[in-house]
Structure formats: structure tokens, C-alpha cells
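Student: no sequence for this one, just the structure:
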């Protein structure tokens, strides 16, 4: 994926990592379409950042995904990059069903079914482009778990393996797969995370992501240095120690 000259759709990017990445990619000379559920946020983004297009989309709703995809492709026929950014993270207690079932269903619907449905909506179009990229978003917690967020960890582990599998299956097409693997970043993903000393400052994260994209355009995973503590804990033979350290610390 070249860092400039693309037309990029980023659903789930009205705040946090998604919005910051959208702005950074736009500044690099890409055409960027921001997607989100709340029209007032989309209107604010469009007014504050001329040149960025917006579309309403709810990635938990198959009909909304289909409608948004048709609109984006119609208005931007040269679309060649999808970033499946939308995600939620909930603290859960699995001792009793009331502590996790509704949350788990919501997390899986957003974090796993959402990207699957997005890919289904755009895959025919992307394969017609000379070069196209699907960017998925997993997490360091896909590789080393945080005990209070089981469904989130599982959804991101599934995204990692989905990405690995699609990279193999689509190797005979013009579509490449790239996986963004964030650490804890100072956003509102969980209450208190924005103020956490454990979380990586958002501007530092985006700057490092953009540097990686520029220096390694063909790379399979976008890994900032801070996430490698989690990403490679098992490879280093330190999995149990890192799990213990992560879950004894206060990540928020």
C-alpha cells in the first residue's frame, strides 16, 4: 500500500484512532471518506476538514453496510482501500451470564461480523482495481489477553487469523491484506483510557503508524514498537510472565 494517491474508506472513524488516521492519510494526499453512525459528527468533520468526504454507516447493520457501500462506490469509483476501523471494547464478568452475554454479542457483531460484512460489500469492487488493500484492525490483546475483556480479546484474535487466511486466499488477486495491531492507545475505547499513563498517546501512535506505512509499504502488519511486548510474548517464551504483568497492572 502506497502512502499517497489512494481513495480510502474508513468506517468507524468519527473519533479516536480512526479519525486521527483519516486526517493523517488525507494530509498525505489521499482521498479519504470517513464513515460513522452519527450524522452530527460526520457534519462536524466535513465542515472542519474540507476535502474529507463522509457517509453514514452502522457496521452492525447489514442493510446500512450495503447502502453505504453502494454510495461510496458510486461517488468514488476509484476506491482502492478499505480500513475496517469500527470496534468496541467492554469489561465483562463471565461468572454469570448477566455479566457478559449481551456484551459479548455486541462485541462480536461489531468487531468480527462488521469487518466480514464490509469485506463482502466491497470485495468485488476491490478486485477490479489495479492494486487494492484491505486494512483490518486487531490488537496486541489478540496475542496476550487482558482478563477483563474476554470477548474483545477473542474478536481481535479472530480478526488476526481472518486476515492471515484472506491474505493467502486472495493472493491471486490485486487485493492485499494489511493488519493494524494497536497497543493500548489514549482514546475513549474504555472509560478512563484516554487519561491512562499505560496508554500510548494518540498523536505518537499515528505518527509511528504513518512512518511504518511509508518505510514498509508492503508489510503485512503495522506494529508500533510498544505493541511488540504483547505481540511477541509467546515467541519470546515470555507469555506467562507477560500475561501476569499485564493483568497485575492497571491498564486504564
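Tutor: Structure's in. What do you need? For clarity, every value in this text was computed on a predicted model and none was experimentally measured.
Student: Every contact and neighbour count from this point should use C-alpha atoms.
Tutor: Fine.
Student: Mind listing residues that contact the helix ranked longest in the chain?
Tutor: With secondary structure taken from DSSP state H, the chain has its longest helix at helix 150-169. Contacts to helix 150-169, defined as Cα atoms under 8 Å, 6 or more residues apart in numbering, come from residues 88-90, 92, 104, 107-108, 111-112, 136-139, 141-143, 145-146, 176-179.
Student: What of stretch 73-92?
Tutor: With Cα under 8 Å, 6+ apart as the criterion, stretch 73-92 contacts 6-13, 18, 59, 72, 99-100, 103, 107, 110-111, 114-115, 118, 125-126, 129, 131-137, 148-152, 189-190.
Student: the strands in the stretch 51-200 of the chain, which residues?
Tutor: With DSSP state E, counting those that start in this stretch as the criterion, the stretch 51-200 of the chain has strands at 53-56, 81-83, 132-137, 175-180.
Student: In addition, the following structure is provided for comparison:
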């Protein structure tokens, strides 16, 4: 199970009306069948037409909707020292950065009409301490972080609160022992979401979130040297971090 599905189920179990989205209908059907009362819509965040169509459907079918969680993300190996695969570049940027921006844009007028509303953007510790073998992914998460800061400022005098979730390395769809257990991450995230915060940081993420500064390259080098000490570690990290 990935972060998005686990978070959706946790919020559902707390009594919230949850609508999940994704490209794979069979996955959506499995999730809503396991969680009676949950709803689903098919959405391709790489496709502006799909985003526009789904946004209109959501506003029509769920007029009380007042929370948007932008969680879709893909991570793929790339080579910042060589020739970048165009498909990897385009799909990663469209999903991780353009998707959240476009979907929020399509729903923001509706959200601002609510007495209280929330936009949640899921970024990553890799937006603060990049993994060199996934440079494009790391860059999209850094970009989404700064976009979130601007979005929060621009919405500060409205009813819409903007929150950023910054996951560390999490055991999503895997049992990688070096990663944080998914259940622990979700439990801590739900607790922090219940406070008046702009950023959701579990304890494991704080050291990475606090890294940027004049000497940030030292930590970046250390992380990548550690991960690169065994060539298979990069592959393991890539598979377990994707969601």
C-alpha cells in the first residue's frame, strides 16, 4: 500500500468523506470496496483535459468538498551527468509538479467559496536533500515545496489553508528495513494534521528538512555517498519510495 491510499483510509476511518483518484480503475474499485462509503474518480494528472473534466465532476457531485490532497508522484532513475531520457523527464514533471498545480488551479475557486478549506501538497525529504540518482524527482519536489510557499502566501487572506506533508523514506509497497514503517508514518502524520501547522514533519524527516543552508552540500554528499556505497541500494530506494 502506498502513502496516498493509506492516508485516505486513515481519514476515512476518522469519519471524513473521502474521494480518491487515480488512473487504474481496478485499484480504485478495490479500495472503495474495502472501505464502504468511500468514493473514487478516474484521473490522469498528466492530462490537463482529464484534470479539467474531473474537477467539474467533483464540484458537481461533491459540492461540500473542502479539502484537496495532492499526493500523486512517480520516481524514476535518471542520469544528471549524462543524457536524460525524455520520457522520464516529461512524465515525472507532469505528474509531480504540473499535476498538483493544475488540479489546485481547477478547484481553487470552489475551495475559496467554502468557510474553511485546505490544500495539502505532498513533497519529500528529497526536495531538501536530493538523491542524485533521481535528480528529476528531487527537483520536482523542491519546486513543489517553493510553489507551496508562494501558494500559502497568496491564499493567506482567504479561507484556504495550505499544508505541506514532507515524507521521509517510507515503506510504501515494500518492507525495506531502512525505511519508516508506513503505519507509523500515517499515525504520526494524522496526529500532526490535527494541530495548527503549515508543515507535517515526522521526526525522521526533520534532519533533512533542516538541511538547506550555506553548507547543505555536505549532507547531500554524505547521503549520496552512503546510498552509493552499494549499487543495489539505489534500486531499492527507488522502488520503495515511489507512490
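Tutor: Yes, it's here. Small disclaimer: the values here were computed from a predicted structure and weren't measured.
Student: care to give me the TM-score?
Tutor: Remark: TM-score between the superposed chains equals 0.90 [TM-score structural alignment, normalised by the length of structure 2]; 229 aligned residues with a Cα RMSD of 1.5 Å.
Student: Residue 57 of structure 1 and residue 49 of structure 1: what is the separation?
Tutor: Distance, residue 57 of structure 1 to residue 49 of structure 1, using Cα to Cα, to the nearest Å: 19 Å.
Student: whoops, residue 90 of structure 1 was the one
Tutor: Residue 90 of structure 1 is 31 Å from residue 49 of structure 1, by Cα to Cα.
Student: what about the two, which has more around it?
Tutor: residue 90 (18 against 12; other Cα atoms under 10 Å).
Student: Counterpart of that one over in structure 2?
Tutor: In structure 2, the residue matched to residue 90 of structure 1 (TM-score structural alignment) is residue 76.
Student: now swap in residue 213 of structure 1 and tell me
Tutor: Under TM-score structural alignment, residue 213 of structure 1 pairs with residue 193 in structure 2.
Student: burial of the closest residue to its match other than its chain neighbours, as a residue count?
Tutor: Residue nearest to residue 193 of structure 2 in three dimensions, not counting chain neighbours: residue 200, with 6.7 Å by Cα to Cα, 6 or more residues apart in numbering. By the other Cα under 10 Å criterion, the neighbourhood of residue 200 of structure 2 contains 23 residues.
Student: doesn't residue 191 make contact with residue 200 of structure 2?
Tutor: No: Residue 200 of structure 2 is not in contact with residue 191 according to Cα atoms under 8 Å; the separation is 9.3 Å.
Student: what lines up against the residue nearest to residue 193 of structure 2 once you look at structure 1?
Tutor: Aligned partner of residue 200 of structure 2 by TM-score structural alignment: residue 222.
Student: In contact with its match, which residues?
Tutor: 178, 179, 180, 181, 209, 212, 213.
Student: How about residue 39 of structure 2, nearest residue that isn't a chain neighbour?
Tutor: In space, residue 39 of structure 2 is closest to residue 19, 4.6 Å off (Cα to Cα, 6+ apart).
Student: could you check the distance from residue 118 of structure 1 over to residue 64 of structure 1?
Tutor: Applying Cα to Cα to residue 118 of structure 1 and residue 64 of structure 1 gives a distance of 10 Å.
Student: neighbour-wise, which of those two wins?
Tutor: Per other Cα under 10 Å, whichever of residue 118 of structure 1 and residue 64 has more neighbours is residue 118, with 21 against 15.
Student: Residue in structure 2 paired with that one?
Tutor: Match for residue 118 of structure 1 (TM-score structural alignment): residue 103.
Student: pretty sure its match is touching residue 56, no?
Tutor: No: applying Cα under 8 Å, one finds residue 103 of structure 2 not in contact with residue 56, separated by 10.8 Å.
Student: which residues do those two both contact?
Tutor: With Cα under 8 Å, 6+ apart, residue 103 of structure 2 and residue 56 have no common neighbours.
Student: What is the neighbour count of residue 137 of structure 2?
Tutor: Count around residue 137 of structure 2 with other Cα under 10 Å applied: 30.
Student: What's it aligned with over in structure 1?
Tutor: Checking TM-score structural alignment: residue 137 of structure 2 goes with residue 152.
Student: distance of that match from residue 144 of structure 1?
Tutor: Residue 152 of structure 1 is 12 Å from residue 144 of structure 1, by Cα to Cα.
Student: What about the residue nearest to residue 39 of structure 2, how many residues nearby?
Tutor: If you count neighbours by other Cα under 10 Å, residue 19 of structure 2 ends up with 18.
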